[in-house]
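1. For reference, the sequence and a predicted model appear below.
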Amino acid sequence: MGEAVAALIARSNRLGADKRNTNYAGGNTSAKGTETDPVTGDDVELLWVKGSGGDLGTLKESGLAVLRLDRLRAMAGTYPGLDREDEMVGRFDYCLHGRGGAAPSIDTAMHGLVDAAHVDHLHPDSGIAFATAADGPALTKECFGDRVVWVPWRRPGFQLGLDIAAIKEANPQAIGCILGGHGITAWGATSEECEQHSLEIIRGCEAFIAERGTANPFGATVPERAPLDAEARRARAAALAPVIRGLASTDRRQVGHFNDDPEVLDFLASERLFELAALGTSCPDHFLRTKVRPLVLGTEPGQDLAEVIAHLQEAHAAYRADYAAYYERYAESHSPAMRGADPAIVLVPGVGMFSFGQNKQTARVAGEFYVNAINVMRGAEALSTYAPIDESEKFRIEYWSLEEAKLQRLPKPKPLAGRVAFVTGAAGGIGKATAERLAAEGACVVIADLDQAKAAGAAADIGNADAAVGVACNVTDEAAITAALDAAALAFGGVDLVVNNAGLSLSKPLLDTTAADWDLQHDVMAKGSFLVSREAARIMIAQGLGGDIVYIASKNSVFAGPNNIAYSATKADQAHQVRLLAAELGEHGIRVNGVNPDGVVRGSGIFASGWGAERAAVYGVEESELGKYYAGRTLLKREVLPSSVADAVYALVGPDLGLTTGVHVPVDSGNPQGFLR
């Protein structure tokens, strides 16, 4: 990595790490320099610029596009004008230097055409507050004098790059500009100077708002919409999340995220909530994630839940009609088809904000962007009047052919993308293997286990909180189950897929089996799986998206093995629950199936906890040879592993067996004793 690139990466990471400077994946940075052309041996001027879709905070060299400056600047001579501006993005490919790197973004022209060695384009909340203020040009002049220049709104593209280049040339004293309706751009002769100029603009806007702004730009707090206390707020959010998620998934399945941070709750309780929310967001990065405006409920926090849900359903229908009308107002013959009319942001006064996306990261980031929008509205209203770009301009960007092409380049979703899995006993063994397989296939996973620390560790092994979370759950305790499923609803919006895996076993003859032995095993597996299935079914029915419930039963549910009365009877109970629930829940699109493993020794928590020694004694073999013993009595002579069971679970819940319910799949390497008959 060359010196210029190293400095660019370091600067980008510093700027992107502080969300006051720019939103996630927002903005771009660049550096210009000279390298030797390996073909001609001559020096060539190059531009390194953050490519399309990357994030400054985590930018690496692979996320940069590298272009020849002579070719990029020559494009100005063949620029066909605004009516054909979209053609220019394709021409960037003919300016690339070497192989690899990221695809050039729409903002590449801004960086290449501006006569400065280093350029930053950022989306700070404070800067966008200036950019969306009705008298933004005057405020910019008052705050910065002639050091920062106002640029009227223009859709990102080649012409905007030409505009900024001309403004910089005409204002040699300027360090940067405010882009109307959009963000900021700064430049410098060195990487350090460019970063200093960016921060001077951002911190200058912040200080000006703090000093000049009014104290309560959103108006007084409306007592009837004051936030519920934390416990009541989270309980109401957990009850509403599956309903809202189901509605927000009318066109395509979505994952949810919940936010009740103070700035959100304050906005929801303000007297100007409905007025400002209706204006929508302004920065293109914001409304591309949040849609043109949010759905805002006109309910009060303490209102009866059934009334709130009824209002939500009415408000959702009205939102869809309004969005379809918005599309029809501005769509032209060449516009992409409407992508969906459901809201990405739902605001519930006194409770918080629900945001949605095709995966957890997208849902979370959409919520973060709306918080950015709240901050922008607050700053703009504190100084002046919030005046976002026109709705027609928002449509032009939302349904831009270049944006559509960008969406089409996204990787094909994995089979379980958009689904939320809840796996009990998932800190180890079969449960952990199953959780890992479901996550690998695209599901968001909730690791539920008796041990919170182990659950959190297993979730961390899968990935960050966008992929998996760990929750404590004693499946014999109804309150604990409710709390764990509430946590799933708050983390991901609801639950689509439940795996009843939690279990234990005691191997004893009938005369040695105590009532306590019997009760313990039935409480954990028979009662526990019943309670988990019941509470999860409530969520699935509320969502209206169907679902899957899978029981990890056992070969012993159909085989009368020796010295195993309590365990085998419990597994038989679970096996019949599969049939009963399949019959009852089918009308809701919920499938219920079971897996019957046998002899899962390696990696099994049950076998490691003493069950292995007990069963080895029953069969007269060494415990270390138990896996081999079990494999030897099968038709395939192969040992069953936790991953083998996980594969069967995925087969049942994946895309290929969508019409299968009420069945048990043996995973026993072929054990005639476990044949279903």
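-> Structure's in. What do you need? Numbers count the residues shown, from 1 in each chain.
2. Could you use CA atoms for every contact and neighbour count after this?
-> Fine.
3. Check whether the residue of the chain most remote from its centre sits in a helix, strand or coil.
-> Centroid-distance maximum for the chain: residue 511 at 53.8 Å, with Cα atoms, centre = their mean. What DSSP: H, G, I helix; E, B strand; the rest coil gives for residue 511 is helix.
4. Can you tell me how far residue 360 is from residue 465?
-> 9 Å (Cα to Cα, to the nearest Å).
5. out of those two, which sits in the busier spot?
-> residue 360 (28 against 18; other Cα atoms under 10 Å).
6. Contact partners for that one?
-> 255-257, 444, 466-467, 492 (Cα atoms under 8 Å, 6 or more residues apart in numbering).
7. And residue 530, how close does it get to residue 95?
-> For residue 530 relative to residue 95 (Cα to Cα), the value is 63 Å.
8. Let me see the contact set for the nearest residue to residue 25 once chain neighbours are set aside.
-> Distance criterion Cα to Cα, 6 or more residues apart in numbering; nearest residue to residue 25, sequence neighbours excluded, is residue 55 at 3.9 Å. Counting by Cα under 8 Å, 6+ apart, residue 55 touches 16, 24-26.
9. With residue 456 instead?
-> Residue 456 neighbours (Cα under 8 Å, 6+ apart): 447, 469-471.
10. wait, which of these is closest to residue 337?
-> residue 469 (35.9 Å; Cα to Cα).
11. Pull out the buried residues from stretch 404-412.
-> For stretch 404-412, burial by neighbour count (16 or more other Cα atoms under 10 Å) applies to residue 404.
12. Can you get me the start-to-end distance on that stretch?
-> Stretch 404-412: ends 15 Å apart by Cα to Cα.
13. One more: stretch 374-390?
-> Termini of stretch 374-390 sit 18 Å apart (Cα to Cα).
14. contact partners of it?
-> Taking Cα under 8 Å, 6+ apart as the rule, stretch 374-390 contacts 125-126, 128-130, 132-135, 153, 181, 209, 212-218, 263-264, 267, 276, 279-282.
15. could you flag which of these are buried?
-> Among these, those scoring as buried are 125-126, 128-130, 132-135, 153, 181, 209, 213, 217-218, 264, 267, 276, 279-282 (criterion: 16+ other Cα under 10 Å).
16. Out of those residues, which sit inside helices?
-> Among the buried ones among the contacts of stretch 374-390, the members found in helices (DSSP state H) are 125-126, 128-130, 209, 264, 267, 276, 279.
17. Put this next to the first one:
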Amino acid sequence: MASSPHPAAKALVARSHRLGSDPRNTNYAGGNTSAKGVATDPVTGADTELMWVKGSGGDLGTLAASGLAVLRLDRLRALAARYPGVEREDEMVAAFDYCLHGGGGAAPSIDTAMHGLVDAAHVDHLHPDSGIALACAADGEKLTAECFGDSVVWVPWRRPGFQLGLDIAAVKEANPQAVGCVLGGHGITAWGDTSEECERNSLHIIRTAEVFLAERGRPDPFGPVLDGYEPLPEPRRRERAAALAPHVRALASADRPQVGHFDDSEVVLDFVSRAEHGRLAALGTSCPDHFLRTKVRPLVLDLPATASLDDSVARLKELHTAYRVEYRAYYERHAGPDSPRMRGADPAIVLIPGVGMFSFGKDKQTARVAGEFYVNAINVMRGAEAVSRYAPIDESEKFRIEYWELEEAKLRRMPEPQPLATRVALVTGAGSGIGRAIARRLVAEGACVVVADLNAGNAVAVAEELGGPDRAVAVTVDVTDEAQITAAFQEALLAFCGVDLVVNNAGISISKPLLETTARDWDLQHDIMARGSFLVSREAARVMTAQQLGGDIVYIASKNAVFAGPNNIAYSATKADQAHQVRLLAAELGEHGIRVNGVNPDGVVRGSGIFAGGWGAQRAATYGIEEDELGEFYARRTILKREVLPEHVAAAVFALTGGDLTHTTGLHIPVDAGVAAAFLR
């Protein structure tokens, strides 16, 4: 049986949660905390000093005991005598593995030395905006002294590592009155004899810096609002953002596909409206945690919000070309023979005056967090400019962090991306039945999914089931309404900055003999499925051609598209219409890399929204059987004698879109367990 966590570890996790839950204290996955204590060595039975410290890559706000690295302090401190010097300090990270206790817990981070070498029972290293504002001010050392007196000591910029740990340990020893330090260009570190004292000292540094910046800072540190750069009214702003999103995503994905996030918060809109935003953005971010996620600097559109969409798109393309040239030059200025290869020259952050900020990453969470880090950077710039001048670390130091071999090793350890990673799917009729199964499968394979359904409650429930806004969002849409379809795609673009995969699944079923089928029945059936699929595909094509990443459109048609059966003329004729839309659009959209394929299910009774909505009873009556026998009836008449479920249809959608059928378009896949009369000819 596993032993319960040590009291010091339990207190550390609780402290980490409190500190990490407030964005004023540190950013996502930023900073680390530690606690030292005594435990019994299970081998010798003797008391042993241990340190628990947040491991590499964890997040304070959600830290679990399993996310702590556990090290023996005697061995960790002994490393100081084996330290080969700053030019080889990266070697010390591997040495931490020889200091682990027992299973060791999580992988130790680069900041482990800071925590182990500082002579304090508890240590917090955090990245608060207020602390980094002082750390990145041109006269940060002087301002730190003015703000804290001798209770907080300035430590000049040094890249995170073993030497920084030695520096901070020496500072604490030389300044017994100090409760912490401000690390130039980086963040803060605080300490204490107890967990409570350490947390109190951390919060004292953060809040005191906040008050100092507020009281000493000049108003409008970003300068006056530029004429024409004011935020657009919200409806126009979000409409413009949605119109720009696929074009911006195309630029951010020139090297490799990216998922996007849009932010039009007040802090972003104010920054890009001010006279100094261009100068400050060009200086780039400073804190290592920031530019590791935001790249060295953003791409900034240098046109007012009043510029036309066409002019904005054209200018963004020009700026993107220049950005790529400049980024390659930055890489070549600083890269050495042993530097990791350039990872890509596209921006991670794109700022649009009057509209907001687009941020990009390998998935939605990464994109969102990149945007959050740039908001942190804006706050840092504001604080530094309010009391001094924003002065980030040198470009060469930024490069050393961005292309640090330790970071590269961390990237190499990451698992292979899932088949649908970076792809954004919109599935109509996804609130139940086949559509829900498709949405579930696409998310499971790595896609972000827009759950589109007429039933708002069902759509929301499915989106929550799939993991919430970093994985899935819900939109309410009547596919017969052009305006609602446009709005649904706008919501998709605002959520993920693009759409790559559309599944036309929404539908109803009317089963009646010819003489009982009314014109209204006919029109309703065709409006939802034939007209609706056409409208959705048209909007999808607009987005996909703008983002220049190709795409997939899949129609959930039916065996009835090619099979003549009794009492369903409206439904079957509509399915035949959808089937031919597949052929027509495959021929037309192929030049844009957009593939159009179809799936022909049959007999999907269990879990089907259509069958539950009355179609099952109607078909059972047609065949002269009880409704609860319908699934078995359909299975018996197939070649394979197997019942078809929604998950089987979802599997066919994945087969068409998951990467193996890259050269297939215009295809219909039967998912009917074998109905010879419906074989395609």
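-> Okay, I see it. Note that the coordinates shown come from a computational prediction; the quantities given were computed from them, not determined experimentally.
18. where does the TM-score land?
-> Overlay of the two chains. TM-score (TM-score structural alignment, normalised by the length of the first structure): 1.00; 677 aligned residues with a Cα RMSD of 0.5 Å.
19. Which position in the second structure pairs with residue 536 of the first structure?
-> Per TM-score structural alignment, the equivalent position to residue 536 of the first structure in the second structure is residue 540.
20. can you pull the contacts of its match?
-> 489, 499, 502, 553.
21. Residue in the first structure paired with residue 83 of the second structure?
-> Under TM-score structural alignment, residue 83 of the second structure pairs with residue 79 in the first structure.
22. my guess is its match meets residue 88, correct?
-> Yes. Assessed by Cα atoms under 8 Å, residue 79 of the first structure is found in contact with residue 88 at 7.4 Å.
23. So which of the contacts of residue 360 of the first structure sit within strands?
-> 255-257, 444 (DSSP state E).
24. and the two most separated of these?
-> Using Cα to Cα, those span at most 11.9 Å, a distance reached by 257 and 444.
25. Find residues that contact each of these two.
-> 360, 492.
26. How are the helices of the stretch 351-500 of the first structure distributed by residue range?
-> For the stretch 351-500 of the first structure, the helices defined by DSSP state H, counting those that start in this stretch cover 360-383, 391-398, 401-408, 429-440, 452-462, 478-492.
27. quick one: which of the ones you listed is nearest residue 313 of the first structure?
-> That would be, of the helices of the stretch 351-500 of the first structure and by Cα to Cα, helix 478-492, which comes in at 18.7 Å.
28. what's the mean deviation for the closest one versus the second structure?
-> When the second structure is overlaid, helix 478-492 of the first structure sits 0.4 Å from its aligned residues on average, using mean Cα distance after the TM-score superposition for the first structure.
29. equivalent range in the second structure for that helix?
-> With TM-score structural alignment as the criterion, helix 478-492 of the first structure aligns to 482-496.
30. Please apply the same query to stretch 632-643 of the first structure.
-> So stretch 632-643 of the first structure sits over residues 636-647 in the second structure, by TM-score structural alignment.
31. who touches the matching stretch?
-> 433-434, 437-438, 441, 601-608, 631-632, 634-635, 671-676.
32. Please apply the same query to stretch 464-483 of the first structure.
-> Against stretch 464-483 of the first structure from outside (Cα under 8 Å, 6+ apart): 360-361, 424, 439, 443-452, 455-460, 462, 484, 487, 491, 502, 523-524, 527-529, 531-532, 535.
33. and if you look at stretch 17-31 of the first structure?
-> 4-5, 8, 12, 15-16, 47-51, 53-57, 107, 111, 117-126, 191, 199, 202, 285, 365, 369, 372.
34. Filter these down to just the ones in strands.
-> Per DSSP E, the contacts of stretch 17-31 of the first structure map to strands at 47-50, 118-122.
35. returning to that earlier point: between the contacts of residue 456 of the first structure, which sits nearest residue 313 of the first structure?
-> Of all these, residue 469 has the smallest distance to residue 313 of the first structure: 29.6 Å, by Cα to Cα.
36. show me what contacts the counterpart of residue 395 of the first structure in the second structure?
-> Matched to the second structure by TM-score structural alignment, residue 395 of the first structure sits across from residue 399. Contacts for residue 399 of the second structure (Cα under 8 Å, 6+ apart) come out as 331, 334.
37. make it 7 Å
-> By Cα atoms under 7 Å, 6 or more residues apart in numbering, the contact set of residue 399 of the second structure is residue 334.
38. Residue 79 and residue 88 of the first structure: who's more crowded?
-> Between residue 79 of the first structure and residue 88, residue 88 has the larger neighbour count (other Cα under 10 Å), namely 21 against 14.
39. who are the neighbours in contact with that one?
-> Neighbours of residue 88 of the first structure in contact, by Cα under 7 Å, 6+ apart: residue 158.
40. and the residue farthest from the centre of the first structure, what pairs with it in the second structure?
-> Using TM-score structural alignment, residue 511 of the first structure lines up with residue 515 in the second structure.
41. okay, now the corresponding residue of the second structure for residue 28 of the first structure: neighbour count?
-> Aligned by TM-score structural alignment, residue 28 of the first structure pairs with residue 32 of the second structure. Neighbour count of residue 32 of the second structure, defined by other Cα under 10 Å: 28.
42. rewinding a little: which strand or helix spans the match of residue 536 of the first structure?
-> Assigned by DSSP states H and E, residue 540 of the second structure belongs to helix 532-547.
43. buried ones in that helix?
-> Neighbour-count burial for helix 532-547 of the second structure [16+ other Cα under 10 Å]: 532-537, 540-541, 543-547.
44. By how much does that helix deviate from the first structure on average?
-> Mean for helix 532-547 of the second structure is 0.4 Å (mean Cα distance after the TM-score superposition for the first structure).
45. now the angle from that helix to helix 482-496?
-> 40 degrees (axes from the mean of the first three to the mean of the last three Cα atoms, to 10 degrees).
46. How far off centre is helix 532-547 of the second structure?
-> 24 Å (Cα atoms, centre = their mean, to the nearest Å).
47. okay, and the lengthiest helix in the second structure goes to which residues in the first structure?
-> Longest helix of the second structure, by residue count under DSSP H: helix 309-334. Mapped onto the first structure using TM-score structural alignment, helix 309-334 of the second structure covers residues 305-330.
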